[in-house]
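Participant: coords please:
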Amino acid sequence: MDPICDSTNGYFDSTASEYVITDLKTPRDWYNYAWNDSIVGLFSQCGRGESIIQDERGQRFHVASNRMVYLRDQESGEFWNLNALPVHSSEGAQCRHGMGYSEIESETHGVSSVLRWFIPDEAPCECWQVTLTNQGSTSRTLDLFAYMGTSFDGVLRPQSYYDGHGAFHPDLDAVSLSKLHAFREAKEVRIFLTMDRTVTGYDVAERGFLGSGTELFPDAVARGQCGGTGSEMEKSCCALQTAVLLAPGETVTVCLLAGGVVDLDEVAALRERFLSPEKMTQAWQTSRDKILALVGDGRIETPDTALNAFFNPWLKRQLSLGTRWARVRHNGFRDQIQDIGSLALFAPDEAFRQLKRVLSFQYPNGYAPRTWLDGKILDKDFSDNHVWIAAAVHALVMEKGTSDILETMIPYNDGSEGSLYEHVQRSIAFYDNDRGPHGLLKIRSGDWNDCLDRIGPQGKGESVWLSMAWVSACSKFADLARLSGRVSDAVQAEAWAEDMREIVDRSAWDGEWYLRAYHDDGETIGSARNDKARMFLLPQVWSVYAGAARGERGAQAMDSADRYLNSKLGTRTMLDPYDGWDDRIGLATGKTPGTHENGGVYLHACTFKLAADSLLKRHENVAFALKTILPFTDHSERKPCEPYVLCNSYFAIDGSYRYGSAGQSWGTGAAGWFYYAFTHFVFGIRPQWDGLLVDPCLPPEWKQAAFHRHFRGTDYEFSFEQRKPCGSVRQILVNGAAIEGTVIVPDGSAQVVVDVILG
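Facilitator: Sure, this is the predicted structure:
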């Protein structure tokens, strides 16, 4: 398969499931993430990045804050690094970001190198594999230096003391740094760096390795010898040195491990498990194979070859990060639950495993906390965390085609337990008793928008969006209740949903669009009468997606969103963003107008709109969304970011040099929701109890497309033929035979071919 070029800096290599960065002078660092249940790390095209260890209760500590590998020729004294830094002097170097690993390839001073970094399947460490080849005709004697910067003991501050004790352990060819820190049942933890060769030098004090130099030009590398320093209450690092002899044409591999443990016996065990070229290569292959098995096939074929390469495996890889590590900086309950609902569509067993883990942090009354960190549940008085539970469980049940899992017992955060069904039921019922003066649901100190944190802390402020989301949650719970024979629960949930539709219609309609919220004092937010933030995208979209709108109001609200919020850069989150601090609103007003939730192009919200536009069969809007959401499209308004994963936003700061810049990549709910919206509503393949509903809304210019999907033991090959733009379903053929209706009923076949004719 030919490389898929989409950027001046690189291309998708679909054969290897890699993104190849051919010009390391990217507009900003382009990261790859790797993780398992105990460690997460990121690695840029030049090796920058950090890694974090975490236990089951959210107690965590940092391992790496940077990684560098250097070579020094003993004869000439010349030295360089294998990170290909500085990039302006590293012509020909490239980086391959793959599934759970990255490789920097370069050639300098007659030595070619491959620096591979990855995190193995199950271990609290990261693996560094350095492969060197002598391209010259004479033997070379080199010193290899490996350096790991760390914030384990704190960030660098002049004239400061640091926690930690560092030393070299000759029996392990390792350096380590320890400190008092609660982790699992221990009171002390340590980080380490070890290698599979005899160590000829080491440093744990940063002054010993860097000296008066920098990470690009450390004193130890310049002089050819580490300082042999330990570390006591000073800024620390982990650095090792070894000698490498290379005959002409010879290739040598050096293996290193960096990680976090409680005691040194664990380091010895990890060395035994990983520390040889053969063992490390096998661990890399095992990890890669497991990732590719998790993301599955699920490929698509569209006129956009970059979209095809991005969708599988990169999009699914990105959303799977959120199911275990949320947005990485903390363990968001709602973040993980949303992504688990999308993971269920291609990896239901793994989704169920993660779902049980996250639900164990829910309170017995149905309420769920915002996050947990450092061994503590952080409630934060947020209102929406538990509204997402019903959707995730519904997705899992519809995907698996069995309601038996609803009886699985799962603990609450106080140690009591209830069935999966009860977890959902309590999350729904909680809201009926958490209403404000209009009968809408309380916003408390924030809903989906974390930055609307001062609207309802007194317990009277209300969220229009959350009320709409509850309508959807009630409907999904009613499905689950009927499937499990609990008809009275279904009737109650449907009554709640209908009652809330009436309240939204009566109390939240503003004439052309829906309000966003009410203050504690009863003032409106998101009204045409307000001076700022006169309309928000979220309630307009969810009025349609959640089925909360009555009559034509949902379509009218979406028309208003298109009229007032669409821009060349994408769909903005609000009309007339806040332009200064407002203590009655909160954090949103502290952000520059056009940034993130304060009027930026926030992609999580844009993916909600993609779903709603597809439901309304607004094909042109679907095409607009794909162009403005996807990171690799030809877009003159936007500055380049990582082409292989979604970012969380684009800055819409008019007149600023930051206009069109991307926010953070990888850690965003946009990935899971884009996958869900694209498969469920653009391709329109929606799992339901009796099979797969077919209800697509393709971009007008797409004449053909295909989607290969596994469902309940069968491989389905959907092909779409759109005979005229903006086509609707005219005929569906299953294995060549026309069917009545639009639902594909599973029959136990190993493979099914479905042709969808649109016209």
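Participant: rest of the way, CA atoms for contacts and neighbours
Facilitator: Fine.
Participant: so residue 83 makes contact with residue 69?
Facilitator: Yes. Residue 83 is within contact range of residue 69, at 6.7 Å (criterion: Cα atoms under 8 Å).
Participant: When these two are compared, which one has more neighbours?
Facilitator: A direct count of neighbours by other Cα atoms under 10 Å for residue 83 and residue 69 places residue 83 higher, at 28 against 21.
Participant: Tell me how many other residues surround the residue nearest to that one when sequence neighbours are not counted.
Facilitator: Spatial nearest neighbour of residue 83, chain neighbours left out: residue 46 (5.0 Å); criterion: Cα to Cα, 6 or more residues apart in numbering. Residues near residue 46, counting by other Cα under 10 Å, number 25.
Participant: Provide a list of residues in contact with residue 46.
Facilitator: The neighbours of residue 46, taking Cα atoms under 8 Å, 6 or more residues apart in numbering as the test, are 24, 29, 83-85, 95, 104.
Participant: Centre-most residue in the protein?
Facilitator: Nearest residue to the geometric centre of the chain (Cα atoms, centre = their mean): residue 667, 3.8 Å.
Participant: Okay, and that residue sits in which element?
Facilitator: Using DSSP states H and E, residue 667 falls within no helix or strand.
Participant: same check, this time on residue 460
Facilitator: Counting by DSSP H and E, residue 460 is found in no helix or strand.
Participant: I figured it was touching residue 454, is that so?
Facilitator: No. Using Cα under 8 Å, residue 460 is not in contact with residue 454, being 11.4 Å away.
Participant: mind listing the strands for the stretch 501-650 of the chain?
Facilitator: 517-518, 524-525, 535-536, 574-575, 601-602, 649-650 (DSSP state E, counting those that start in this stretch).
Participant: neighbouring contacts of the second one?
Facilitator: Taking contacts as Cα under 8 Å, 6+ apart, the residues outside strand 524-525 that touch it are 515-519, 530, 533-534.
Participant: I'd like the structure of this one too, to check against the first:
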Amino acid sequence: MEQIRSAFRTYGYFSSDGLEYIITDPRTPAPWVNVISNGDYGLVISQAGSGYSFLTHASLNRITRWEQDLIRDEWGKYLYIRDLETGLTWSAGYQPAGRDLEDYRVRHGLGYTVLEARRAGIAHSLTVFVPGHDPCELWILRLENKGSQRRRLQVVSYFEWLLGAAPDWHREFHKLFIETWYRADAGLLLATKHLWELPAGDEIGWNRSWPYVAFHTASPAPSSFEGDKRAFLGRHGRLEAPQSLTAPQASNTQGRFGDAIGSLRVEVTLDPGESKEVVFVLGAARNEEQALSLGRKYQDVTRAHEALRQVQRFWRELVGSLTVKTPDEALNRMVPWLIYQAVSGRLFARTAYYQTGGAYGFRDQLQDSLIWLLLGRPERTLEQIKLHAAHQYREGIVLHWWHPLAETGSKSDYSDDLLWLPFALLYYLRETGDFAALEERVPYYDGGAGTLKEHALKAFEVALSRRSPRGLPLILGADWNDGLNAVGKKGRGESVWMAHFLYFLLTGWSELPVLDAATRERFQTEAQSLKAATNLHAWDGEWYWRATTDSGRVLGSRNSPEGKIFLNAQTWAVLSGLAPLERARTALASARKYLYQPYGPLLLAPAYTRPDPEIGYLTRYAPGLRENGGVYVHAACWAVLAERKVNGVGSAYELWKSFCPAHRGQDADAYQAEPYVMPGNVDGPLSPTPGRAGWTWYTGSAAWNLRAIVEGLLGLEATLEGLKLEAQLPEDWDGYRVIRRYRGTTYQIRVRRAEPGEARGLWVNGKPWDNPVLPQAIGEVLSVEALV
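Facilitator: This next block holds a predicted model:
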């Protein structure tokens, strides 16, 4: 553990239990944030104390204003601490007035963040979190007088109201609709907006009110409040030193005629050695009555702490659902953070710092939801599947994305989107054996309803109808790689990756006992047709090419001047089983030769150096960034799984380590991004900063990385027959332990190297077991030992 801690000494380190990342220097290379959400209300907070809050949708229903400036990171919700005797003022966090703080550190935890520091003899800690079920956030500020003199302090909150669709670039317009008022009887500052620019696709348009009441309160009762930005800052004022703080009290401005902010002042007196706590509450309620109720509830410090304990208990139990212990401490530390990132960041909040989203992506959250299967909570995956099925049209096409609240979206012309529904169902069925779920009826987006099985079969029908004359799938508006958005717009371009993906699904579904004989035979026939066409037309000699354009131009070929080889066309040739074994080996060897870098496998190489309108916006990225010749980490996780299938765990582990944040982040200035969560991408060799990571938190790589660990490194895979263990060890591992729940059985698994004279094999509850598919015992704990 000390080795891991010292490796991150520049800016921070993992706590001893791995459930916190402790930042000791706020001047990190980029904002290092936490994404905190209960599935409806959420917030994002950086190590500097900046960030924003939202309800249900981070872009359409933002509570506080925030500007995406990852260099300055100076927009947020802040607490000032002012000594009423000396006038000295500072902030609880590094922003906006905390540059002289002593002993500053930030503890990003699962469901909470704590900012700790000292200034002028006052020690303070600010704990920020979201209660488990209420639409609000709590800030618990603890103040302690370390000196020998009595101290009179004033604590002042500050943020800007947004109350609707973000960003509100035309603030001079939007501020005209915000109204604030103060309930002195409850110490509650309230706000609403008389306009909500919701893109609901109806005739109301910009003629609706924001249907919530935002609120801000504190304990003890505020001595004064401020609702106007100019009154708070002063003309040309700065957040570092607001002019109003020099006055004993705020101006108590409220109404509709200013630039709306939320600011409360509370007074705290501390004797020498004394400590006190102040709770601030910010939220958005259905109406004023609920706002009053929630405000009063959490003005109680005891209730606030109980809510914090409940949040911490929830996340600890969730990440404890899958326990992994290996000789690689970085891997062990990543597992709970991958779970937390996928659930809190991708499924609950659907937003972060690099991308402030809020919508559902049809393929995105379906893939993310597969993480529930690894945590023994398959019912949550099924809920997500049904939600997405309800955004499929009767014809089988789906929405590429849609907005909750507005329930509007974009009808997909992507070739792959609709197939992620049967993909998620296939994984759900392998995990649970719950074939009855296929008979659950779910509405279609445009009316009517069908069983989940019917939804899936409609997706197959559409996909099978989209074929070129030589039998390869059409790419249409794009496939998984959104940047190939010009390749097949005229309906002639082909996708080799889609051939692999569709083959994988056809063969997987043909094994399900719920298909009738005619459908099973058809799927098997179509799969063999795809396999033959792909191996006949798409093999380039040493690898599979990636796509053809409408004009017939081949992408990802040795004859391509740029973009000669694409990663997904090689890895999915392996994962799908479409490639014959020798071709699978050759394809991965080519990927290793041309794509693998010390910081992960590139999505394609070489990068495109100039825009190509026949390919799409992928070529318009700077060379080496994101999909254009960078490491797209989502796809890198698939490469780990492919390596395991062809070359064994040693190759899979070496590739996995190359892009693991907890390993890469040991050179934090070069890596730049948070070392405790997955990035979306890493710069490739044509970037001036190869190996630099970005686009953290809001990426599908978290859930896939966890699966790459469980299946690719630990050898545990759910099958229709049961949980399968293919035990292998990397060369420098002596063993590992994992606790995995599956179909009501808890498996406590230990894999280790056999000692001299020991027989290799598998034992269950101390008895020999000669099948890699483990037995099941609902409600029981099975002890499994594998000697290799």
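Participant: burial measure for residue 185 of structure 2, as a count.
Facilitator: 8.
Participant: Next, work out how far apart it and residue 296 of structure 2 are.
Facilitator: Using Cα to Cα, to the nearest Å, residue 185 of structure 2 is found at 11 Å from residue 296 of structure 2.
Participant: swap in residue 565 of structure 2?
Facilitator: Taking Cα to Cα, one finds residue 565 of structure 2 at 61 Å from residue 296 of structure 2.
Participant: Which one of these two is surrounded by more residues?
Facilitator: residue 565 (30 against 17).
Participant: Which residue is the nearest non-sequential neighbour of residue 327 of structure 1?
Facilitator: residue 667 (4.5 Å).
Participant: Structure 2: which residue goes with the one you found?
Facilitator: When structure 2 is aligned by TM-score structural alignment, residue 667 of structure 1 is paired with residue 698.
Participant: likewise residue 221 of structure 1?
Facilitator: Match for residue 221 of structure 1 (TM-score structural alignment): residue 245.
Participant: Residue 446 of structure 1 now?
Facilitator: In structure 2, residue 446 of structure 1 lands on residue 478 (TM-score structural alignment).
Participant: one step back: so who does the residue nearest to the centre of structure 1 touch?
Facilitator: So residue 667 of structure 1 contacts 318, 321-322, 326-328, 647-648 (Cα under 8 Å, 6+ apart).
Participant: Now neighbour count too, for those, in a markdown table please.
Facilitator: A markdown table is the format used below for these (neighbours: other Cα atoms under 10 Å):
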| residue | neighbour count |
| --- | --- |
| 318 | 24 |
| 321 | 25 |
| 322 | 26 |
| 326 | 24 |
| 327 | 17 |
| 328 | 16 |
| 647 | 25 |
| 648 | 22 |
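Participant: among those, which are in helices?
Facilitator: 318, 321-322 (DSSP state H).
Participant: now, among the residues you listed, which is nearest to residue 191 of structure 1?
Facilitator: residue 321 (23.4 Å; Cα to Cα).
Participant: any idea how far that closest one is from residue 375 of structure 1?
Facilitator: 21 Å.
Participant: check contacts around the nearest residue to residue 729 of structure 1 once chain neighbours are set aside.
Facilitator: Distances taken as Cα to Cα, 6+ apart place residue 758 nearest to residue 729 of structure 1, at 4.6 Å, with adjacent residues excluded. With contact taken as Cα under 8 Å, 6+ apart, residue 758 of structure 1 is in contact with 720-724, 727-731.
Participant: List the ones among the residues you listed that fall in strands.
Facilitator: In strands, judged by DSSP state E, the following of the contacts of residue 758 of structure 1 are found: 720-722, 729-731.
Participant: Please indicate which of these are buried?
Facilitator: Of the members of these, the ones counted as buried by neighbours, 16 or more other Cα atoms under 10 Å, are 720-722, 729.
Participant: Now distance to residue 126 of structure 1 too, for those residues, in JSON lines please.
Facilitator: Output for these, formatted as JSON lines (distance: Cα to Cα, whole Å):
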{"residue": "720", "distance to residue 126 of structure 1": "43"}
{"residue": "721", "distance to residue 126 of structure 1": "46"}
{"residue": "722", "distance to residue 126 of structure 1": "48"}
{"residue": "729", "distance to residue 126 of structure 1": "50"}
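Participant: if we can go back for a sec, would you format the contacts of residue 758 of structure 1 as JSON lines with distance to residue 556 of structure 1 included?
Facilitator: Compiled in JSON lines, the contacts of residue 758 of structure 1 are given as follows (distance: Cα to Cα, whole Å):
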{"residue": "720", "distance to residue 556 of structure 1": "30"}
{"residue": "721", "distance to residue 556 of structure 1": "31"}
{"residue": "722", "distance to residue 556 of structure 1": "28"}
{"residue": "723", "distance to residue 556 of structure 1": "29"}
{"residue": "724", "distance to residue 556 of structure 1": "26"}
{"residue": "727", "distance to residue 556 of structure 1": "22"}
{"residue": "728", "distance to residue 556 of structure 1": "22"}
{"residue": "729", "distance to residue 556 of structure 1": "25"}
{"residue": "730", "distance to residue 556 of structure 1": "27"}
{"residue": "731", "distance to residue 556 of structure 1": "30"}
